[in-house]
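Visitor: Can you look at this prediction? I've put the sequence above it.
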Amino acid sequence: MTTPGCCLLVTTEFQASPDEAALLLQSHARRLADLGANLQPTGTHSYHLTLAGGGSATLAMTGPADARSRPAATRNLVLLVEDRGGTTPELLASVIRTAEEVGFTGTESAALHAQLPLTLGLAADYRAARPLAGIALIITGHFVTDLIPMVDAAIDLGVPADAITVLRKEYAYRMRRRIDASLADRGVAVFPVGKTIEGVRDHARRAAAKGLRCLAVDDGGYVLPALLTDAAEVLAAYIGVVEQTMSGIFKLEPFPELPLPVLTVAQSRLKGTIESNWIADAAIFNIMDLLPDEKVEGQPALVIGYGNIGAAIAAILRDRGMRVAVHDRDLVRLIAAHETGFTTGQHLPALLADHAPLLVIGTTGRTSMTAPHFLALRRDCFLASVSSRDTEFDLPRLAAAAVSVVDLGNIGYRYELPDQVDVTVLADGYPVNFHQADSVTKSHSDLICAALMLGACVLAHPRHGFADGHNVTRTDHVLEASGLLAHYYDLYGPHSTSPAIGRSLNPARYRPRPLGLPLPEILVEASP
């Protein structure tokens, strides 16, 4: 957290043992010295800094003011810039960034690992076989905390840490600085998704230098479209893609002939059946958190898209007392929504005008609202996306139609349309379930993370049996034959004895253990 003003206060909270906290303070003091700061100890846990240009600051390690108000072992790394002096803005920004970039401590990593027993259990099963040895892995990732255990699992499975690349989605993640630092601590390369072309090229170059084959675990269809267009010269270095979102599947539609196998977790029964409720819960929680003063009971809402996630969101909104309408271009889904008791309509502009929703949630993974739809709005309303990227709503068209656009900070932007209609786009049009949060909890995301890592292990096998293009049936068989679902049911079914909060607070007891999963070659040979 950074507090602006004539003085600058930067506070980064973390959990650590006393020894870890002391080492972390020393490490950050050295990093600030590398930036040219002159450091003088002022106590056991603090330094006075003289910055180039005459600025002065204090770096200190503190505990919370009220220990009972925060988790056990909570510490704060505090940077207080008392006087900026003649310190340049660029240097000051580097000093602040250094204070914010606190990698996860051993205490925190153990707690994170304990919350992903399937992903880390899979890694424990396969650690000796090292099925990803010989692979350079590129991961498109949300910068939420489960990314770190997933990267650690890949390393356990045989990928050299410096042969991993993460393509970072540019959402408003609460832990972004800390995850950046944790990846840097491991030697992992990071590129923003806006530089996917450079990322896939650099990844192929580094893989070739190590004699490794490239494999992608994608989230949103970034890697393969890049390889089929601007980075086609490195396509031959890649052997396959594991894709986890329907948005990514849609991004592949312009390419009827795919030259690589796609293990499509996105279209699997495992993901489609189990994940939707978690995503829906996270989305509604974050929407209500952004709008604490809004009374939604009795108000109209509209859900665009009645797939698994859209259906779950519509049900939650109705349970909260909202009057819910649904639109879907697919007539089968629209009829399903109608026969579930929702107001429905085939013509979206008419439904927007007649239902006059206070809240519109887009879940299609495509662009669901554009100019004619914005002009059909009859009242002030909020738009929220639960799709990858910021393409669910045609924001350039919305901006063009607006009389003015107002920045509302962490809430998003308000577009003031003619006829005194204000449209507030939450989370800047990015998926609201990831806005300044971890989206679904780590225990929820564990099954999908494990499925993605299992998919990577299978595609790395030379006789994986996946044809070029989409492999929905074979993906289902491999995932369901793996035993992951049986272990998930044991963990969270009717006879569960290990609560997630217990694993988080007592990680030593719930250290991830081998699951006894069949090796990838057995799954491959058993698949039809």
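Guide: Everything's here; your move.

Visitor: Please make it C-alpha for all contacts and neighbour counts, starting now.
Guide: Noted.

Visitor: Show me the longest helix that occurs in the protein.
Guide: helix 442-460 (DSSP state H).

Visitor: What is it packed up against?
Guide: Packed against helix 442-460 by the contact rule (3 or more CA pairs under 8 Å, 6 or more residues apart in numbering; DSSP states H and E) you find helix 117-126, helix 147-156, strand 213-218, strand 238-243, helix 472-481, helix 484-492, helix 520-526.

Visitor: Against that first model, consider the following:
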Amino acid sequence: MESIVQLDQHIASDIERGTFEAFQCQGEPEQLIEAIVQTLDIFFTASDWEVSRGLSHVVFSHKSCEITIAAKSADAKRTAVSSPFAARHQMTDIMIISRNSDAISNQAYLLAVDFLRVYCSSYSSDEVDLIRGGFPLLASVSAQHNFESDNVALIFRDHFLEDNLGFLLSCKDSGINPRWIFALSKGDRTLKRDRIASYLKSLHFNVGLFDNAAFDSKAFDENTSSVYGLIEQFVLQAKAAGRRVILIDDGALMPMVFGQRQHLIDFTIELTIIGIKRLSKLASLSMPILDLARSKLKTALVYPEISDACFRRVRHMLGDEKFSGRTVIIAGYGNAGRPLAQKFRSIGCQVVVVDVHKIPLICAAEEGFRTFSSLRAALEQHKPMLVVGCSGEVSIGAEDLDLIPNGCYLTGIATRDLSEINKNLGKQQIVNIPGFGNEYRLAGGRVFYQLGDGRSVNLFESDSIPNKAGDIFRSAVLILLASGIRTPEKFCTGINLNQVDDVLLESGIYDAYYETYLEQAGSPK
């Protein structure tokens, strides 16, 4: 058997030929090689490969071909979970090398590479423990419920964020078999979306992408059509198995897609106001909709956190810009726009508020902001350095683009806010800036910049709000899930808002939240 020194020589020669892939993973080299072999050994043995192992490498041989996987200690570092108290853990560099390849070994090599990519990008047990530790309320609520005997199938469609990973793991802890959970990403470029998907797949969750951009454009692309077929198959299998199908949705796309077959879903928990607006426009609803989006809990405790995340993300992306004294337009003075306007004013910005509805416009004016009932009217009198869409509807329309000043930055809290911009500019006028957004070049040499990818700026290559800040919201979702399963008589067909507020108040979650985070000044218990 070759020594590690000899393996390193082979690695050097194979790197020159380009037949290798390199990864990094948390753990000790010997332990990782053992875990990798246990998985891949089944495939290679079945395919008549010979396997020879060392402490930190394994060689799969087939005739004159070899595939080597070698592991070597790397510098210890903190896990990817953002915590100032996270311990440093041993890291390992893993390399896979293919020599003397033929068609059979090329296929085996690609399979092993795909496996290692998923294996190394997934969360480690230490990282998962840290994530779980960020949700003390959710852990407590999960411990109070056991859905194992309730015959439940769950479709979950939301951003792939760590707080949602914590929620899905809590559903698993509460007795819902991952086989009966379909987790769907919305397509936003959240920071850890690939790692979350890999980890969920490793636990045998059903995982897919149902991009809300397909709905906004009123056209299903091939990928969306494919995943819709998988969702329909999942629902029909669940019904055939005598299971109730429950939907947790961010945007109300699923009930609208099912159309006249809404009855296949027993009830929905809707998380967003745009989702409630979409549902309200339907001719009829044949199931209960639990309206968490407009609940007192989300209005008072969650929207300020979302605004704060947007504020921090914008400041980070515009790190070398001056803010104090400069004009910022906030288009929409609702649950998210109001705290965002106050934050920009707190750092010395001249904040202008736009809203098409008179009550929020009156509130903004009486709180000392300059106000306008249209963005165009505001742009005719002000030259902002930043415009933030906060309405949850189209905030910046095609009719406004000719008044956007040179060098201005545009961004939004929801996908709909900026949805009209790209429709009115050709691709030749857009230059992508990796990690930042787009530069838009207009006639006469004028340019403006879009922060992010045209969707929620707090989700652009970020993990949005801190896990502990999302603890009460994810706990509320689990409480409503349990109430809808155990006490369905509390909810009527159609949109239920007051009932949601009553269930959350009766659950004791507010007392638990206060006692956990706010009862004493200082660190939470």
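Guide: Perfect, I can see it now. Keep in mind that this is a model prediction, so the values were computed, not measured.

Visitor: Quick one: residues contacting the spatially most central residue of the first structure.
Guide: Centroid-nearest residue in the first structure: residue 142, 2.5 Å away (criterion: CA atoms, centre = their mean). Listed by CA atoms under 8 Å, 6 or more residues apart in numbering, the contact partners of residue 142 of the first structure are 168, 169, 171.

Visitor: Give me the nearest residue to the aligned partner of residue 368 of the first structure in the second structure, chain neighbours excluded.
Guide: Applying TM-score structural alignment, one finds that residue 368 of the first structure aligns to residue 395 in the second structure. Spatial nearest neighbour of residue 395 of the second structure, chain neighbours left out: residue 417 (4.6 Å); criterion: CA to CA, 6 or more residues apart in numbering.

Visitor: Which of the three states applies to residue 439 of the second structure?
Guide: At residue 439 of the second structure, secondary structure determined by DSSP: H, G, I helix; E, B strand; the rest coil is strand.

Visitor: give me the number of residues near it?
Guide: Here the count is done by other CA atoms under 10 Å, and residue 439 of the second structure has 18 residues near it.

Visitor: residue ranges for the helices of the stretch 151-300 of the first structure, please.
Guide: 176-186, 196-210, 223-228, 246-251, 269-274, 276-290 (DSSP state H, counting those that start in this stretch).

Visitor: List which of the contacts of residue 142 of the first structure are still in contact in the second structure.
Guide: Compared against the second structure with both residues aligned by TM-score structural alignment, their matches' CA atoms under 8 Å, the contacts of residue 142 of the first structure retain 168, 169, 171.

Visitor: Show me what the second one aligns to in the second structure.
Guide: The one in question is residue 169 of the first structure. Alignment note (TM-score structural alignment): residue 169 of the first structure maps to residue 186 of the second structure.

Visitor: Please give me every residue in contact with that match.
Guide: Contact partners of residue 186 of the second structure, counting by CA under 8 Å, 6+ apart, are 157, 158, 159, 160, 209, 210, 211, 212.

Visitor: Kindly present the residues you listed as CSV, with separate columns for distance to residue 401 of the second structure.
Guide: Shown next, in CSV, are the contacts of residue 186 of the second structure (distance: CA to CA, whole Å):
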residue, distance to residue 401 of the second structure
157, 33
158, 31
159, 30
160, 32
209, 32
210, 30
211, 26
212, 24
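
Visitor: In the residues you listed, find the pair that's most separated.
Guide: Spanning the widest gap among the contacts of residue 186 of the second structure are 160 and 212, at 13.6 Å by CA to CA.

Visitor: follow-up on the earlier one: among the helices and strands packed on helix 442-460 of the first structure, single out whichever gets nearest to residue 395 of the first structure.
Guide: Using CA to CA, those put strand 213-218 closest to residue 395 of the first structure, at 25.0 Å.
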